[in-house]
Each structure stands twice: as structure tokens, then as C-alpha cells.
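**Student:** A structural model of the following input is requested.
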Amino acid sequence: MHRLFAELEPFITVTEQNLADRVQYILRSNIFDVAELERLRREAVPSSGENARAEDAAPQLAEQTANVDAAVNNPVVVDSNDDGTITQELELEQMRSTLEEAILETRSTLLENRPRLPRITLNKRNRAVVRALNPMLVTYLEASRDLCETDSILFGAALAVCRIIGAKLSTAGRATGQSSAIPAWRIRIEERIAKARALISRLICFRSGNTRPRIVRTVRMAFAGTNVSLSRPDIMQKLTERIDDLKQRIAAWGKRIR
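**Tutor:** Modelled structure (predicted):
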């Protein structure tokens, strides 16, 4: 089929795998009816010379070649949504290039820096994109050496689908200047840890006999809302319990960050 296509269209460069993918996509998507396929076959394959002999020997091969010829010169148009109000061209060569770029990008990106993929609607157009990319994955998956590489291939394919259909991608995971900043939730927890450590330090100072007004004021604030008084005989025990409680909170906050 590839040799016959090269004879019919010598100025179009296409690989055997690409040609086979185009044929499979056209046959599965039912873009042309039987009459249209027959008309394309008659126009693409002349009735004389070597092409005519090839037609007599393999009519189905010539028919598939004509379909590929039509797919190369005319982009495939598919309804973009269930209402059929918008159309978008699905050029297989561009899709293959997008897939290759997405897989290479995913392989060179750390797992935590991958973008968040949105949940896409499986309408008519999106299903057509997925069906067109599926046969292109065979070569990559067969060459995969381990599970990590397979994961990169599948994630790259999902990323390619999102880019082809124009889905909005979140850059929260990318290592850019804005996204690499410390998130707000972590800043809040680290502030709590810093305040708790400062309070522990002053409670320990008071327990060691430091009665400066600033230290005493901090200790009173630490027991605000409780019935604990600094003049109680068991104040040292209450201080130790309060310090232990703060240490446990710090450990829990640190675990939350990790």
C-alpha cells in the first residue's frame, strides 16, 4: 500500500505507519459512505498500466489507498460537540506531532511538576480524537521498558488529547516562577509552628525562674481562658503539660506539611 501510494502521490512524504494509521482512522470513523469510497477509488487509481494491474490484483488495497489519498489532501472534519454547531479539523500528522511532543515532555518532567489534567467531556469530537490517537500509541507501548515509562506514555497521550481539543490545563504543578512559590497553606502552618516554638521557649524560661514582665505576660496569655493561676502550687506541672501539648501540636503540623 505504501509503494502504491508513493506512485500516486510522489510529492507527499508519509511513513508506512502513518499511512496505516490514516487508513484505520478513516475506516473506523465512517467518514465516507460506500458510494463515495467507490468514486474516490475510481478517481485515484487509473485503469491502465501498473496501477490498473494492481487494481485488478488487489481492489481492496487500492480502495484503502484512495481513502488515504483523500485523507492526506483533505483534512478530516468532525463535529466538535453533540449539537454539531462547531467543526474542527483533525489532521493526523499534527496529532502525531502533538503526541510525540507531549510524551517527550512528560518523560523529562518530574512527577510532581506535571500539570493537572481536567476531566473532559466524551462528546463526538473528543471521542474521535481519542480513537485517532489510540493506534499511534502501539509503537511507544511496545518499546516501553518498565512501568514508569508506560506511565509517561499514557500521561503524555492524555496531555496530547487535552491540547488537541483545547482543554484548559492547570499549571499548578509546573516548575515556573509563580507556581514554585511556597503555597499559602504551608506558610500558615509554618507560622503556627514558629509561634508555638517561641511560646515554648518563654514557658521554659518562666519554669526556670525567669520572672521578667514580658515573660510573665506571655505565660498569662498562654493560660488565658483556663482556671490556671500563676500562684497555684502545681503551676510547674501545668507548665510542663502545656509545653508537652505544644510539642505534640508542632509534631502534628510538621507531619501535615510532609
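**Student:** Could you use CA atoms for every contact and neighbour count after this?
**Tutor:** Noted.
**Student:** three-state assignment of residue 129?
**Tutor:** helix (DSSP: H, G, I helix; E, B strand; the rest coil).
**Student:** tally of neighbours for it?
**Tutor:** Using other Cα atoms under 10 Å, residue 129 is surrounded by 22 other residues.
**Student:** Could you do residue 43 as well?
**Tutor:** Under the criterion other Cα under 10 Å, the count of neighbours that residue 43 has is 11.
**Student:** Same question for stretch 135-150: list its buried residues.
**Tutor:** Residues of stretch 135-150 classed as buried by neighbour count (16 or more other Cα atoms under 10 Å): 135-137, 149-150.
**Student:** this one as well, want them side by side:
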Amino acid sequence: MDLPVVVDSNDDEIVSHELEQMRIILDEAILETRSIPLENRPRLPRIPLSKRNRAVVRALNPMLVTYLEANRDLCETDSILFGAAVAVFRIIGANLPMAGRTTRQSSAIPAWRKRIEDIAKARALIGRLTSFRSGNYRPRIVRTVRMAFAGTNISLS
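**Tutor:** Modelled structure (predicted):
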């Protein structure tokens, strides 16, 4: 939904028919986000600072006042502000992440722990290679060495 925004280089004003289209997009985005639970909302990346993007945000800010004055609930305020952010993304034509946040489950292994496990595996492999080089030709060691050198031109002899 890439809406072309015409910005006058002299005064950063947006044309009135574009303001009406922006209001329609804002209404739709706010209505959509009211029905999405907080945990299912996508994480929005930062938008690049440019003259055009600032003009869009400046044009949407006064429109938000009518929505924010009418509500008294903090969750509703959050939905309105999130909807405004989604509207900005739609107006400037930026890619929105997929709806439904990719939540990491509590059982997921953190990245730092995976790196430590990779280091431990590398150390075990180095130990087996050293053991093979020292003359240990047990089947498990030989199998590990063969897998380590698979796809290379290195022979085990």
C-alpha cells in the first residue's frame, strides 16, 4: 500500500487530498490493531529519518489527538499509538514484519549457550583428532576423524 506523498520542498506541507488518504489509512490501522492482542503484534523496526518520513509523522500527529482525547484506557492508548505506527509504515511503503510475533519459547536455547556448546563440540573434536594422531585407532575415534575430513582430499593414512 505505497501511497505517494508529495512534499513541497519549501514548507514541508502535505497536500490536503493526501491528508484525507492518510486519515483513512490511520483509521484502518487503528481498527485492525485494536483486535490484535499485545503478544501477537509484530515488532516494528525503526524507520529511516528522512524529510519525507518526518513530514508523514508531522501530518499524522494532529490526527491522533482526536483518538487519544476520546479514550481513558491505557491499553486503548497503546492500540492507538501502535496503529499510528503501522499507518506510518503503510504510508511510507516500508515493509512490515509478519503479523504475529515470532515468540521465543521459554524452552528455546539462548544464543550464548549455543555458542558455548559449539565450543565444547569443537574441543571434543580436537581431542579426538589429537588422540587419533597419537595412535588411538578405536572405531569411534576413526569414525569421528572420517566425518571430520569428509569432502577433503586428506587421507587417514
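**Student:** Give me the TM-score for this pair.
**Tutor:** The TM-score (TM-score structural alignment, normalised by the length of structure 2) is 0.55; 102 aligned residues with a Cα RMSD of 3.1 Å.
**Student:** follow-up on the earlier one: between all of the buried residues of stretch 135-150 of structure 1, which two are at the greatest distance?
**Tutor:** Using Cα to Cα, the pair of the buried residues of stretch 135-150 of structure 1 lying farthest apart is 135 and 149, separated by 17.8 Å.
**Student:** Quick check: residue 174 of structure 1 is in a strand.
**Tutor:** No - Residue 174 of structure 1 sits outside any strand when classified using three-state DSSP, being coil.
**Student:** residues near it, how many?
**Tutor:** Each residue near residue 174 of structure 1 was counted by other Cα under 10 Å, and the total is 18.
**Student:** which other helices and strands contact the biggest helix by length in structure 2?
**Tutor:** The helix that spans the most residues within structure 2, counting by DSSP state H, is helix 111-133. If you count contacts as 3 or more Cα pairs under 8 Å, 6 or more residues apart in numbering; DSSP states H and E, helix 111-133 of structure 2 packs onto helix 139-148.
**Student:** what does the helix it packs on correspond to over in structure 1?
**Tutor:** Under TM-score structural alignment, helix 139-148 of structure 2 has no counterpart anywhere in structure 1.
**Student:** on that earlier part again, just the closest of the buried residues of stretch 135-150 of structure 1 to residue 187 of structure 1, please.
**Tutor:** Nearest to residue 187 of structure 1 among those, with distances taken as Cα to Cα, is residue 149, at 34.8 Å.
**Student:** Please name the nearest non-neighbouring residue to that closest one.
**Tutor:** residue 107 (7.4 Å; Cα to Cα, 6 or more residues apart in numbering).
**Student:** how about the helices of structure 2, start to end?
**Tutor:** For structure 2, applying DSSP H gives helices covering 16-34, 51-70, 74-92, 111-133, 139-148.
**Student:** Let me have these in JSON lines, extended by distance to residue 41 of structure 2.
**Tutor:** Formatted as JSON lines, these follow (distance: least, Cα to Cα, whole Å):
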{"stretch": "helix 16-34", "distance to residue 41 of structure 2": "8"}
{"stretch": "helix 51-70", "distance to residue 41 of structure 2": "20"}
{"stretch": "helix 74-92", "distance to residue 41 of structure 2": "9"}
{"stretch": "helix 111-133", "distance to residue 41 of structure 2": "23"}
{"stretch": "helix 139-148", "distance to residue 41 of structure 2": "44"}
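**Student:** Pull up the gap between residue 72 of structure 2 and residue 144 of structure 2, please.
**Tutor:** In this view, residue 72 of structure 2 and residue 144 of structure 2 are 66 Å apart by Cα to Cα, to the nearest Å.
**Student:** actually residue 79 of structure 2, not the one I wrote
**Tutor:** Counting by Cα to Cα, the gap from residue 79 of structure 2 to residue 144 of structure 2 is 55 Å.
**Student:** can you check residue 99 of structure 2 too?
**Tutor:** Counting by Cα to Cα, the separation of residue 99 of structure 2 from residue 144 of structure 2 is 44 Å.
**Student:** More neighbours: these two, which one.
**Tutor:** Between residue 99 of structure 2 and residue 144, counted using other Cα under 10 Å, the more crowded position is residue 144 (15 against 11).
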